[in-house]
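> Fold the following for me, if possible:
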Amino acid sequence: MLALLGLAVFLLVWGLLRFRRAISKLPPGPVPLPLLGNLWMLGFKMDYEKLIQLSTTYGHVYTLWLGHTPMMVVNGFHAVKEALVHHAEEFSDRPNVPFFEDLWHSKGIILANGHSWRQQRRFALMTLRNLGLGKKGFEWRVQKEARTLVEIFSATKECPMDPKSAMYTCVSNVISAVVFGHCFPVDDVRFHQLLEGSETIAYFQGTVLGRLYDSAPWLMRRIPGPHQNVFEQYRNISNFIKEEIATHRKNWSLDEPRDVIDYYLSKMLKVTDDHNTTFNEENMIQVVFDFFMAGSETTTSTLAWALLYMLENPDVQDRVQEELDSVLGCDQPAHYEDRKRLHYTNAVVHEIQRYANLVPGSVLHACSRDTTFLGLPVPKGTVIYPNLGSVLYDPEHWETPQKFNPGHFLDKDGHFVSKEMFVAFGTGPRVCLGERLARVELFVFFTCLLQNFTFRLPEGVTHINMDSILGSMRQPYPFKLCAIARER
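Presented below is the predicted three-dimensional model:
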């Protein structure tokens, strides 16, 4: 017993000494606890506001420990730009996050690294261009789904409704046309199961259970719980995508690819003799899922915040409608090109994204080699958390960062001005792949809704819950509104 006790004490002291040596090689930060690290300080969630508060004590760059894993937090516009742009070569990797590694095995685009990431991302960018992303012909797809959304809202007859489900369906059908080559009926049961599974996965990783999974994967893999449902949901989604791929193989034409799956099948055929290729069916499934989840979740959540902000700021809603009526008239739908004439509306759309701060920390980065950053040591493998929320709320660059203020994007003459510190889509080599599509969707859906409806709280409701559900992104709590048809 004495020998075992002595061994335990020795191992504990040895572990603490190793821990202290590791801490000394990293940027300073709050003292971590054994096993838990600094997770307890964050409530086991990546709370960007708490991370900003810690920067007042430890500076723009500091280290937090996620259990036994060090994470360098980067705050403020200049530090984030320095990390993601000027140190892009060292900080463009993705870390080995146990939950995502067990779920996706580093496949696809979003969480891949090295040769595989470069090949898959290059393919994705080229395919989006070939499919006409950014051209007027493609915008027709967005306009069509926006009109469908108007019809769904109109059918409520101005009664209280939760708008998210309808928006989720219509937004997801845009990206469905891109990856699958077709849309789904709004009442399609399998499609809604796909949406539910995608939403579950997007939400889980940012929760307390997600943090616990990453801290103790060896334990979480072996016990039941909601995390096991996430894996089941992903298996269902993978089977859905496999069925779509099988259908494409039956009807596929090499000379006339119609969507992402067709282009991927064509690419696989062309590289069959390339031993270094990463184009295979496993990567294809994950690329399709990456497209679908990224193209559905973020835009839908941003539109939900947009309607909440209109409920909270009816004067802004009125002014947007006045501009739409005076510039476009009553019946002409807004096109993305119209943003150049709709200065105030364009400013409102940008302010919605800034204030919503949908993905406060981007997706985690990792350091690919030992380096120094702003004079501080950063060992290879260190997780990098670029706190985009600290940029979008940076008081040095925004007049009223904690308030919804479209004036942030207007000059003294009321003309729209772009801002370098508008990093809602990230920055650097890992900038959001679907940024162009998201910009078109947000502008077209938002203007179409405000041309057709005025949004009000249900009768008797006086309080708007502006708190957020913090998962992998900031989502609003469920809410109801009334879509009041405008007289045309």
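
> from here on, contacts and neighbour counts on C-alpha atoms
Fine.

> shouldn't Pro386 be in contact with Phe77?
No: contact status for Pro386 versus Phe77: not in contact, 9.8 Å apart, counting by C-alpha atoms under 8 Å.

> how about stretch 46-60: buried residues?
Under the neighbour-count criterion of 16 or more other C-alpha atoms under 10 Å, stretch 46-60 has 46-48, 51-52, 54-55, 59-60 buried.

> quick one: stretch 241-259 to chain centroid distance?
In terms of C-alpha atoms, centre = their mean, to the nearest Å, the centre of stretch 241-259 is set 28 Å apart from its chain centre.

> Could you list the residues in contact with that stretch?
Stretch 241-259 is contacted from outside by 131, 177-181, 261-263, 265-266, 285, 288-289, using C-alpha atoms under 8 Å, 6 or more residues apart in numbering.

> By residue count, which helix of this structure is the longest?
helix 281-312 (DSSP state H).

> got a list of what the residue nearest to Met72 when sequence neighbours are not counted touches?
Nearest residue to Met72 in three dimensions, chain neighbours excluded: Thr63, at 4.5 Å (C-alpha to C-alpha, 6 or more residues apart in numbering). For Thr63, the contacting residues are 26-30, 70-73, by C-alpha under 8 Å, 6+ apart.

> Let's see this one next, to set against the first:
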Amino acid sequence: MALLTLFLSYPASVGLLCALIFVISYFSTSSGKSAFKWPPGPKPLPIIGNLHLLDMKRQDKSLLKFAKEYGPVFTLHFGFQKAVVLTGYEAVRDALVNFTEEFVDRPPIPIFEEIQHGNGVFFSTGELWRTTRKFTVASMRNLGMGKKSLEGQIIEELGFLIESIKAFEGEPFGLRTFTTAPTNITFAMLFGDRFDYKSPVFLTLLKLIDEVMCLLGSPLLHLFNFYPFLGFFFDDHKRLLQKVEEVRVIIRDYVKTSKINARTDGLRSYTDALVFRQKEGARQRKGRQLFHDENLIASILDLVMAGTETTATTLQWAVLLMMRYPSIQEKVQEEIGSVVGQGCWASYEDRKKLPYTNAVIHEIQRFITLLPHVPRCTAVDTHFRGYFIPKGTTVIPSLTSVLLDPSQWETPHEFNPGHFLDSEGQFVQKEAFMPYSLGRRSCMGESLAKMELFLFFAGLLQRFTFQPPVGIAASDIDLSVPKTTFTLRPRPQLTCAVSRE
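Predicted coordinates:
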């Protein structure tokens, strides 16, 4: 009704156009049964579809409610767009593992089309996506991702983070402080060098990433994605594009520098590797050049955003949860102390001897459901679980529904490290643990994220005990309503780091 009121407040020509859209939408959604069997779902209204039934701030929770009524596979109408939603461990895993090629594409999301124009690693499709992703994974591995050689770099960054925390001398400081270290690891891989935490470029990038992520979670931005032809009514997507362009300016400077200092061996960064691949392709002149400047910038931009936000936000949640559950924090510290020698840092290999600590880290990722879902798209006409899903249909595999699936977790809505422990207290990996998604579109940086989370989390608890500020009890810390951005961030809160030395 709010949308109709908005339309009627504009001149007659606009009202006539909206009336025409209304009629077309009505007949398109109210026609007889299709020759193919679509998944069930709530009946859509003209123009708005099922938007009136969604909580725009927590769409993932709305999807869980629909699943109770319509089953694990159902249809929703986001405005004029029809989407198939997959919920629960069985359905999501079936789609992403057994139908990985059928559900491998990304739908054309308007805001990302405006930002990337079909380029980059995450929202591209076809040959461009396959080639860019394969190259990116190989390049990041060459730079140490998933290898022990990167462990020393993470431990060194941990030292810088600890020094910045010690400077607060036990006084309260914001959780956002913990974003610096994991962000710097990503930047070092992308650009070749870490930043000083007070570097103007580093602070500018942190601020821009924060603003972009907040805007991506804006309800008005969702409306732009549903009705891009009404973009002139909205401002959030315009502000977002401006912020992204400011990030691009910094990236272009690094690409320009890399081209000037191009070397044929000893590539120090992902940017260097991209520039080298571009020149190599130009020399060979074989087929279409996929590593053009637009794809270079877009690929780096993807990793600047996604490669920093996820791990940095998870680390904030980790500290907040340790404040909320001090007995769990104490048990982690006792276990690390019994395995790791005094004056030594926990190594990544030590996780095998630290089952409780490992379980806590996994439970943090499960409990926070950091990235509720990233849409897929059918690459071909697909028959799935008795339904027909045409090529080009948006498909939403709900990771929240998997991580909170009551058939897979004893207490899905409680923070319980026991989900990953057997009766003897040994760590148990669960198939339903899929915060990084599955299949060919799974997170490329999974191995890096796992190493960072373990080393940063264990190292911080070796050195500090995290407590709420004076006057706030641990039980008063609210974990129920996170701040919705592109990921589910915790609300801005303060912590105190008490030295254990």
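
> hmm, back to that, with secondary structure and neighbour count added, can I get the contacts of Thr63 of the first structure in JSON lines?
JSON lines is the format used below for the contacts of Thr63 of the first structure (DSSP: H, G, I helix; E, B strand; the rest coil; neighbours: other C-alpha atoms under 10 Å):
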{"residue": "Leu26", "secondary structure": "coil", "neighbour count": "20"}
{"residue": "Pro27", "secondary structure": "coil", "neighbour count": "23"}
{"residue": "Pro28", "secondary structure": "coil", "neighbour count": "17"}
{"residue": "Gly29", "secondary structure": "coil", "neighbour count": "20"}
{"residue": "Pro30", "secondary structure": "coil", "neighbour count": "15"}
{"residue": "Pro70", "secondary structure": "strand", "neighbour count": "22"}
{"residue": "Met71", "secondary structure": "strand", "neighbour count": "22"}
{"residue": "Met72", "secondary structure": "strand", "neighbour count": "23"}
{"residue": "Val73", "secondary structure": "strand", "neighbour count": "25"}
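
> Does Gly67 of the first structure touch Tyr213 like I think?
No: the criterion here is C-alpha under 8 Å, and Gly67 of the first structure misses it with Tyr213 at 10.7 Å.

> hang on, Tyr89 of the second structure packs against Pro406?
No: contact criterion C-alpha under 8 Å: Tyr89 of the second structure and Pro406 do not qualify, at 9.6 Å.

> between these two, who's got more neighbours?
Tyr89 (25 against 14; other C-alpha atoms under 10 Å).

> measure that one to Gly15 of the second structure for me?
45 Å (C-alpha to C-alpha, to the nearest Å).

> Next: Leu290 of the second structure.
44 Å.

> ok, and for stretch 493-501 of the second structure, which residues are buried?
Within stretch 493-501 of the second structure, judged by 16+ other C-alpha under 10 Å, the buried ones are 493-499.

> repeat for stretch 352-369 of the second structure
Those would be 353-369, for stretch 352-369 of the second structure by 16+ other C-alpha under 10 Å.

> Could you do stretch 252-266 of the first structure as well?
Those buried within stretch 252-266 of the first structure under the rule 16+ other C-alpha under 10 Å are 252, 257-266.

> what range in the second structure matches that stretch?
Under TM-score structural alignment, stretch 252-266 of the first structure corresponds to residues 262-276 of the second structure.

> Over in the second structure, tell me which residue corresponds to the residue nearest to Met72 of the first structure.
In the second structure, Thr63 of the first structure lands on Thr75 (TM-score structural alignment).

> Tell me the one of the buried residues of stretch 252-266 of the first structure nearest Trp40 of the first structure?
Val260 (42.6 Å; C-alpha to C-alpha).

> OK, contacts around Phe420 of the second structure?
With C-alpha under 8 Å, 6+ apart, Phe420 of the second structure has these contacts: 359, 362-363, 427-430.

> all strands for the stretch 351-500 of the second structure, in order.
All strands of the stretch 351-500 of the second structure, identified by DSSP state E, counting those that start in this stretch, fall at 376-377, 382-384, 387-389, 394-397, 464-467, 483-484, 488-489, 494-499.
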